[in-house]
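Enquirer: got a predicted structure plus its sequence, pasted below:
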Amino acid sequence: MNAIVTIAGYTVLEMLRNRLLRFVGAYFLVLFLLSRFIGELAIIETVSFESAFLGALLRFSTVVMTGLLVITGMVREFHDKGMMLILSLPISRTRYLLGKFMGFGALAVFLAMASCLLLLAPAPLDQVMLWGISLICELLIIGAFSLLCVFTLEQVTPAFVATMSFYLLSRGIETFQLMASAREIETLANGIIAGVMDAIAFVLPELYRFTATDWLVYHSGTGSMLLPILGQTSVYLILLTGMALFDFYRKNL
């Protein structure tokens, strides 16, 4: 357990050395000022419009940041032989991977908390807390999938493209299902397409239920809505981490 915590701390320290705090602070400040400006342009429901705009930007931005930081950090360790140096010590690959994931999990918590601080201006505290917990779950899934992609593909561009494709598909799969099933005339091709969409939706997390903008705009979020989100997060973290470990152990380092 000490090795896992040490690796996690080293991962966080490495991200801080890359001036993460400065970048996140400057970027979030720009987003906040932009949302205030956009809100002033709205004729009616200024606060609701500002909440929706800022929440959507923060959600997508933190997902992109998490994916990029996980992938680039791991690829840098591959090239610098830092991973091989750590594994040359009496540390198992399982502990190494769990330590890296714990460090990136701390990043997810930090980004979510920073996002919540910005949203406290236009949205109520209880809804922001629900939104923030859901965002942490979403970022943990993205972080775990990014680890899987970087161990499998070993390059920044393919791993990031795969991660964003996974995220966008998980976010929009409900829309794709509705489009595939909303046919006036039922044909064999339409049935096949609808079946394929249902099969894809079955294996993907329902990210369209996570960090809902409705919570910030209409204040409709409740604690019970977090239960399926937490359940899905637990299941997919176990699956993705297990797949990453399987791929990691079969590599010859």
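Expert: Perfect, thanks for sending it.

Enquirer: going by C-alpha atoms from here, please, whenever you check contacts or count neighbours.
Expert: Noted.

Enquirer: can you pull out the helices in the stretch 51-200 of the chain?
Expert: 82-87, 93-119, 125-153, 156-181, 188-203 (DSSP state H, counting those that start in this stretch).

Enquirer: take the one below as the second:
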Amino acid sequence: MTAAAWRIGRAVAADTVREALRGRLPWLLAALLLAGAGLSGFIGALALTDTRATQAALLAALLRCAGAATVAVFTVASVVRERHDKQAEMLLALPAGRAAWLLGRLAGFALLAGLVALPAALLALGHAAPAQAGLWALGVLCELWIVAAFALFCALGLGHAAPALCVTLGFYLLARVAGILQALAHDATSLARAAADGIAFLLPRLDTFARAEWLLYDTGGAADAAAMLGQTAIYLALLAAASLVDLQRREF
């Protein structure tokens, strides 16, 4: 990329983050942090046995789902709004090309995902050793990066917020339960097993990201981090390439 492309990409990324900070994202993150802390105390008061495990497991599930929904909604809304306001057409007409705009958008959404993952990391520190909490937070961050890249791809391809958001959330839920589908299809027909194996092969195995047992039993390690980072790199590259191909073929 040329120097002009780098400047435009950085400007697009910075504008994406400013858009989030000017909106209600900081208030939403603060509310998420307070809600998580309050829910943790409430669960601790209700649980009769194994309070720490119950708190950690429920908080892990809540924070992952809330973070994914937040990133998906903001990404889709931001891209669709920019498209309807004709701002994207002006940026895409610049000499740097469409790749600079796309990579800048991806970088901005990646920074947004880091902000969204911050409350999860802070709350995880209260329920696990720092190394395990850090590994779990890394898993949440990788998961949110994939969600952001897929939401960008859907928003560019579909052009409307509702279908793009539905497809993104469906992708996330299906990727989360891919391992369960494989287990359920183990004793089913060969066609069902093939379908479950195909889904697990094509989608990222988000059920292996940020596992609750890392917080409970300190079972996470370097191999888990490498697997998460490897999957994230592969799917980010594929989704960025697919988005760029779709963007290049469009007439603005």
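Expert: Everything's here; your move. Because the structure is a prediction, the values reported are computed rather than measured.

Enquirer: so what number do they get for TM-score?
Expert: The TM-score (TM-score structural alignment, normalised by the length of the second structure) is 0.95; 247 aligned residues with a Cα RMSD of 1.1 Å.

Enquirer: for Val47 of the first structure, which of the helices of the stretch 51-200 of the first structure is the nearest?
Expert: helix 93-119 (10.8 Å; Cα to Cα).

Enquirer: for that closest one, packing partners?
Expert: If contacts are counted by 3 or more Cα pairs under 8 Å, 6 or more residues apart in numbering; DSSP states H and E, helix 93-119 of the first structure sits against helix 2-17, helix 20-41, helix 46-80, helix 125-153, helix 226-249.

Enquirer: list the buried ones in the longest one?
Expert: Right, helix 46-80 of the first structure. Residues 47-55, 57-59, 61-75, 78 are the ones in helix 46-80 of the first structure that count as buried (16 or more other Cα atoms under 10 Å).

Enquirer: in the second structure, what residues pair with that helix?
Expert: Here helix 46-80 of the first structure aligns to the second structure at residues 51-85, judged by TM-score structural alignment.

Enquirer: hang on, the earlier thing: want to try CSV for the helices and strands packed on helix 93-119 of the first structure, with distance to Leu168 of the first structure as columns?
Expert: As requested, these are arranged in CSV below (distance: least, Cα to Cα, whole Å):
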stretch, distance to Leu168 of the first structure
helix 2-17, 26
helix 20-41, 21
helix 46-80, 10
helix 125-153, 11
helix 226-249, 16
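
Enquirer: most neighbours per residue, which of the ones you listed?
Expert: helix 125-153 (a mean of 23; mean count of other Cα atoms under 10 Å).

Enquirer: if we can go back for a sec, Phe32 of the first structure: which of the helices of the stretch 51-200 of the first structure is closest?
Expert: Nearest to Phe32 of the first structure, of the helices of the stretch 51-200 of the first structure and by Cα to Cα, is helix 93-119 at 6.8 Å.

Enquirer: in that closest one, which residues are buried?
Expert: Applying 16+ other Cα under 10 Å to helix 93-119 of the first structure flags 94-109, 111-116, 118-119 as buried.

Enquirer: so that helix matches what in the second structure?
Expert: By TM-score structural alignment, helix 93-119 of the first structure lines up with residues 98-124 in the second structure.

Enquirer: ok, now stretch 133-140 of the first structure?
Expert: So stretch 133-140 of the first structure sits over residues 138-145 in the second structure, by TM-score structural alignment.

Enquirer: the matching stretch vs the first structure, average offset?
Expert: In the superposition with the first structure, the average deviation recorded for stretch 138-145 of the second structure is 0.9 Å (mean Cα distance after the TM-score superposition for the first structure).

Enquirer: spatially central residue for the second structure, please.
Expert: Geometric centre of the second structure, nearest residue: Leu144, 1.7 Å, by Cα atoms, centre = their mean.

Enquirer: residues contacting it?
Expert: Contacts for Leu144 of the second structure (Cα atoms under 8 Å, 6 or more residues apart in numbering) come out as 67-68, 71, 110, 113, 117.

Enquirer: perfect, that will be all.
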